[in-house]
Structures are given as C-alpha cells and as structure tokens.
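Visitor: After the sequence you'll find the predicted model.
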Amino acid sequence: GLDDIHVIEISLTDKPLWYKEKVYPTGKVPALEHNGKVIGESLDILEYLDLEFGGPKICPVEPENKKIASDLLKHTDTFVKAGFSALSTKDAKPTQIEQNFGT
C-alpha cells in the first residue's frame, strides 16, 4: 500500500534542476514514484492508483464514461494552465490576463 508516503513540495515557478534530472524529465507536476516507477501525468497517476490499489475506484470503469472523464480532464487542463499563468505573472495587466484565458 501507500503506508510510507513522502510529499516533496517544489516551486512551480522555479523548479529545481534535480526534479527534471532525477524525477520527471518533462518537469511536469505532479509526479508519483512507486516501486521504482515514475508516473507524471495526472490522469495516468489516477489510473495507476486504480490498478495498483484496492478500494473505491477513482476513475470510471465503463469505457464511455472513462472517455468522457478523460476528455473533460484534458479540456479543463487548458484552463488550469491559463489560470496559473495569469496568477503567477507579476505585474500582469488585464489584457495579458485576458489573453491567457482566450477572451
């Protein structure tokens, strides 16, 4: 199980070099390391947890619902990136924020 969990927080705006070198080469977060395997995409992490551990499922099991959930997560990912970019840009002007959100 996941009895021995170590959460390592890193700066999203200034990721340490070791993260890309030793954990996940693309530098994306989050990443999960378990039994020597590193998974670095959110949806892949959820699917891995469903496969490796018992308990209630995180992801839908039915193929149609699984596709809908996957498509929804991929779509919302664009908004999360734009929102983070807008919030993390120092001295962002309203037009820059609007551009990040595509308005």
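Guide: Arrived safely, thanks for sending. Numbering: from 1, shown residues only.

Visitor: going forward, measure contacts between C-alpha atoms and count neighbours the same way
Guide: Fine.

Visitor: and Gln96, how many neighbours?
Guide: Counted with other Cα atoms under 10 Å, residues neighbouring Gln96 total 14.

Visitor: Ser88 too?
Guide: Other residues near Ser88 number 12, with proximity taken as other Cα under 10 Å.

Visitor: Can you give me the distance of it to Thr76?
Guide: As defined by Cα to Cα, to the nearest Å, Ser88 lies at a distance of 18 Å from Thr76.

Visitor: next, the one to line up against it:
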Amino acid sequence: SARAATAREQDTAAREHTRPYDEVSEQVETRLEGEQVRRCVRGLTELQRQAVDLAYYGGLTYREVAETLGAPLPTVKTRLRDGLIRLRDCMGVTA
C-alpha cells in the first residue's frame, strides 16, 4: 500500500513537472527580434515605411492610409505589398 501510494505521488509529480521557463533567454530573444524588425523597417523606402507604419502600427485600413497620405488606393496597396515583401525577405521568412 505504501509503495503504491509513493508510486502514485511520483507519477503525479512527474506529470505536473513543467520545464522551467527561461525568462532571461525569452527577453533576449524578444529584444533581438525587435532590433531585426526595426533594422528591416529602416530598409524600406520612405513611402513604403509611411504606409506600413500607418497600416500596421497605426491600425488604419488601406483606404484610411490612402486618405492620410493623399495617394490613390491602388498606389497605397502596391506600396504596402512591396514593403511587406521586403520585410519578409529581410526577416528571412519563407513564403
């Protein structure tokens, strides 16, 4: 009975054991990813950077970006598409 209880306790402890979370490693990885994103955004043309900033950081729709920039909607869509392709390539993301 005692062995069975011990075995149950060990089984429960093994199931509940989680891998320790490496907070420092996670913070470093997040910071490095942020630096890479900033570097890649700096690699965009000014027009692409404005459109990406308004759409993805400002939360504007494509139409709102076009109105804000005073540019035709198809032009803004092209800038965003080209900018996102450049960002994807810079970040090393495979399609």
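Guide: Perfect, I can see it now. Since this is a predicted model, take the numbers as computed values, not measurements.

Visitor: And the TM-score between these chains?
Guide: Laid over one another, the chains give 0.29 as their TM-score (TM-score structural alignment, normalised by the length of the second structure), with 39 aligned residues with a Cα RMSD of 3.2 Å.

Visitor: For the first structure, which segments count as strands?
Guide: Secondary structure of the first structure by DSSP state E: the strands cover 32-34, 37-39.

Visitor: Format the ones you listed as CSV; extra columns: distance to Pro63 of the first structure and mean neighbour count.
Guide: Below are the strands of the first structure laid out as CSV (distance: least, Cα to Cα, whole Å; neighbours: other Cα atoms under 10 Å):
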stretch, distance to Pro63 of the first structure, mean neighbour count
strand 32-34, 25, 16
strand 37-39, 22, 14
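
Visitor: export the ones you listed to CSV and tack on distance to Phe101 of the first structure?
Guide: Shown next, in CSV, are these (distance: least, Cα to Cα, whole Å):
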stretch, distance to Phe101 of the first structure
strand 32-34, 29
strand 37-39, 28
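
Visitor: Which among the ones you listed is found nearest to Lys66 of the first structure?
Guide: With distances scored as Cα to Cα, the stretch of the strands of the first structure nearest to Lys66 of the first structure is strand 37-39 (19.2 Å).

Visitor: Report all helices and strands that the closest one contacts.
Guide: Counting contacts by 3 or more Cα pairs under 8 Å, 6 or more residues apart in numbering; DSSP states H and E, the secondary-structure elements packed against strand 37-39 of the first structure are strand 32-34.

Visitor: Mind giving me the packing neighbours of the strand it packs on?
Guide: Here strand 32-34 of the first structure is seen to pack against strand 37-39 when contacts are counted using 3+ Cα pairs under 8 Å, 6+ apart.

Visitor: now with 10 Å?
Guide: Based on contacts counted as 3 or more Cα pairs under 10 Å, 6 or more residues apart in numbering; DSSP states H and E, the elements that strand 32-34 of the first structure packs against are strand 37-39, helix 42-52.

Visitor: Report the contact partners of Lys74 of the first structure.
Guide: Contacts were defined as Cα atoms under 10 Å, 6 or more residues apart in numbering; by that measure Lys74 of the first structure touches Ser42, Leu43, Ile68.

Visitor: so how far is Ala82 of the first structure from the last one?
Guide: Spelled out, that is Ile68 of the first structure. Counting by Cα to Cα, the gap between Ile68 of the first structure and Ala82 of the first structure amounts to 22 Å.
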